[in-house]
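Novice: could you look at this predicted model? Sequence included:
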Amino acid sequence: MSLNDKKLKDMGPEFIRVLEEPLVILELSGSILAKKGKSTATHRELSVVMPNGQSILVKCEVKTRGGDVFDMIVAHSNLVEHFYFGLAYIDDNEFFFIDNDTKISKVASDSWKKVPTTTFVLFFRIKFFVNNISLILHKQTRHQYYLQLRRDLLEDRLSCHEETALYLGGLALQAEYGDCMPEVVHCRM
C-alpha cells in the first residue's frame, strides 16, 4: 500500500473508520473479583455508544453504579474535561442521564437484569453545553463536542437554518477529509 493509499484510507468520516476497528472490551474490577469463585449469574454486558458511533463493551455486575461505568469510559477515552459529559439511556426516543450513584439495574430493562446474555445500551453524550467554545480547553473535548453535535444534526435532534447547515457541512467535510489535496482531486484556486 502506497503512502497516498494509506492517507486516503485514514481519511474520511470517523464514524465509518471506527467500524473497521476491533471491539473494545472493558471489565470493571468488581467483575474481575467476581471471577474468583463467585457465580457469574450477576455478570452483565453494557454497550456504551460513543459520539463517533463506536460501541465499547463493558462487562460489569448487575448492581454496578453509573459513575463506575462513566469513570471507566472517561479513563479509556483519555478525556480530561469529562464533567461536560454523562451516560444516558433512551426511553421513548428521549435521552435520560444516569446519576453517578444510580445503579444501572434501576434504569435497565427487566430482560437485562434477568438474562445474562442481554446487552443494555448506554450513550456517552454531552450533558452540559457551553455558550462559548473557547471555554473548552482540550482538543479531545472539542472533538467529542463536534461528533455529538454532528450526529444530533444528522439525526434531526437539533436543527439549524439551511445556510448554516451548508456551512457546517463544509466544515465537517474539511474536518473529516482535511484540506484539498491536489494529487487526489483537481482543485481550482
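Specialist: Cool, got the structure.
Novice: C-alpha only now, for contacts and for neighbours.
Specialist: Noted.
Novice: may I see the buried residues of stretch 109-123?
Specialist: 112-113, 119-123 (16 or more other CA atoms under 10 Å).
Novice: secondary structure added to those residues, as a markdown table?
Specialist: Listed next are the buried residues of stretch 109-123 as a markdown table, based on DSSP: H, G, I helix; E, B strand; the rest coil:
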| residue | secondary structure |
| --- | --- |
| Trp112 | helix |
| Lys113 | helix |
| Thr119 | strand |
| Phe120 | strand |
| Val121 | strand |
| Leu122 | strand |
| Phe123 | strand |
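Novice: Arg65 and Leu87, how far apart?
Specialist: Arg65 sits 11 Å away from Leu87, taking CA to CA, to the nearest Å as the criterion.
Novice: also this one, for the comparison:
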Amino acid sequence: MLKFGSKSDVTVVHRATIRLLDDAEILHCDFQPQHKGKYILEYVCKQLNILETDYFGLRYVDSCRQRHWLDLAKTAIKQVKDTEPILFSFRVKFYPPDPLRLKEEITRYQIYQQLKRDLLHGRLYCSPGEAALLAACIVQSELGDYEPELHEGNYISEHKLLLKQTDAIEEKALELHQTQLKGFTPEQAETHFLRLASQLDTYAVDPHPVK
C-alpha cells in the first residue's frame, strides 16, 4: 500500500498483481479504496487491447484458500482486505457458445489460452484421441511444420500439454502433427483447436471438488 500527499491530504493507493493466462506474464494495477472491481478489470483489458470485455473476470484466493470471482460492482479492496499481497488471476468467466464467431482476434486468442489451461489442468475432459489432436494443434501453433532435422525423437514430451500425458497420446499427437496438421499456420492451428474444444461436453464447465 502506498500513500501520497500531505498529512491533511493523504491518498491511499493499493497495488494489485494480475497473472495473465500465460503464467509468464503479469501486470500491476494501482487502485484507490473507492475503486470497484470493474476498474481493475477494465485496466487489464485496456492493457491487452481487449474490447469484448464481458467474457472475462478476475479471480482471487481468500485467506481460507477458497477461489472467488472479483465482484465488479463492489469495492475491490473490501473483497481482498485479508489478502496480502493482492493477487488476481485474469481468466475467461463466460465462455462464448461459438468462439469462432467472436469479432475480435485478440478475444479468440485469449479464449484459446484459457482452453489450453483447461486442458493442462484436467478441466477439459476428452478421449485420448481428442487429447492427442488438441495437443498436436498446440504443437503446430508453437513449432510450425514438422522438420526432421529440428524435431527429433519424441519432441512432444518436452511440452507439458495435458494433465495425464501418456506415451500413447504423445505418439498419436506426433503422428497428427507430422501429417494431418502439416501446412497449418499458427492461426489455423489455434482455430482448429478452438473448433474441437468448443464441441466437447466439458467446454465451459468449471468442476469443483466436493466433500
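Specialist: Alright, I've got the coordinates. Keep in mind the model is a prediction, meaning the values are calculated, not measured.
Novice: what lines up with Tyr39 of the second structure in the first structure?
Specialist: With the correspondence set by TM-score structural alignment, Tyr39 of the second structure lines up against Asp68 in the first structure.
Novice: in what helix or strand does that match lie?
Specialist: In the assignment (DSSP states H and E), Asp68 of the first structure maps to helix 66-77.
Novice: which residues touch the next helix or strand after that helix?
Specialist: Using DSSP H and E, the helix or strand that follows helix 66-77 of the first structure towards the C-terminus is strand 85-91. Contact with strand 85-91 of the first structure is made by 66, 70, 95-98, 107, 121-128, as judged by CA atoms under 8 Å, 6 or more residues apart in numbering.
Novice: list the buried residues of strand 85-91 of the first structure.
Specialist: Neighbour-count burial for strand 85-91 of the first structure flags 85-89 (criterion: 16+ other CA under 10 Å).
Novice: so how far is Val80 of the second structure from Ala73 of the second structure?
Specialist: 14 Å.
Novice: which one's more surrounded, those two?
Specialist: Val80 (18 against 11; other CA atoms under 10 Å).
Novice: the more buried one matches what in the first structure?
Specialist: Per TM-score structural alignment, the equivalent position to Val80 of the second structure in the first structure is Ala108.
Novice: how about the strands in the first structure?
Specialist: Ranges of strands in the first structure, per DSSP state E, are 24-27, 43-49, 55-61, 85-91, 94-97, 119-126.
Novice: looking at those strands, which is nearest to Gly169 of the first structure?
Specialist: Of all the strands of the first structure, strand 119-126 sits nearest to Gly169 of the first structure, with 20.6 Å by CA to CA.
Novice: could you find the closest non-adjacent residue to the residue sitting nearest the centre point of the first structure?
Specialist: Taking CA atoms, centre = their mean, the centroid of the first structure lies closest to Met50, which sits 0.8 Å from it. Closest residue in space to Met50 of the first structure, ignoring its immediate chain neighbours: Phe124 at 5.2 Å, by CA to CA, 6 or more residues apart in numbering.
Novice: my read: that neighbour touches Leu46, true?
Specialist: No: counting by CA atoms under 8 Å, Phe124 of the first structure stays clear of Leu46, with 12.0 Å between them.
Novice: mind listing what's buried in the helix holding Asp68 of the first structure?
Specialist: Buried residues in helix 66-77 of the first structure, counted by 16+ other CA under 10 Å: 66-70, 72-74.
Novice: please name every helix or strand in contact with that helix.
Specialist: Applying 3 or more CA pairs under 8 Å, 6 or more residues apart in numbering; DSSP states H and E, one finds that helix 66-77 of the first structure contacts strand 85-91.
Novice: now do the strand it packs on against strand 43-49, angle only.
Specialist: 100 degrees (axes from the mean of the first three to the mean of the last three CA atoms, to 10 degrees).
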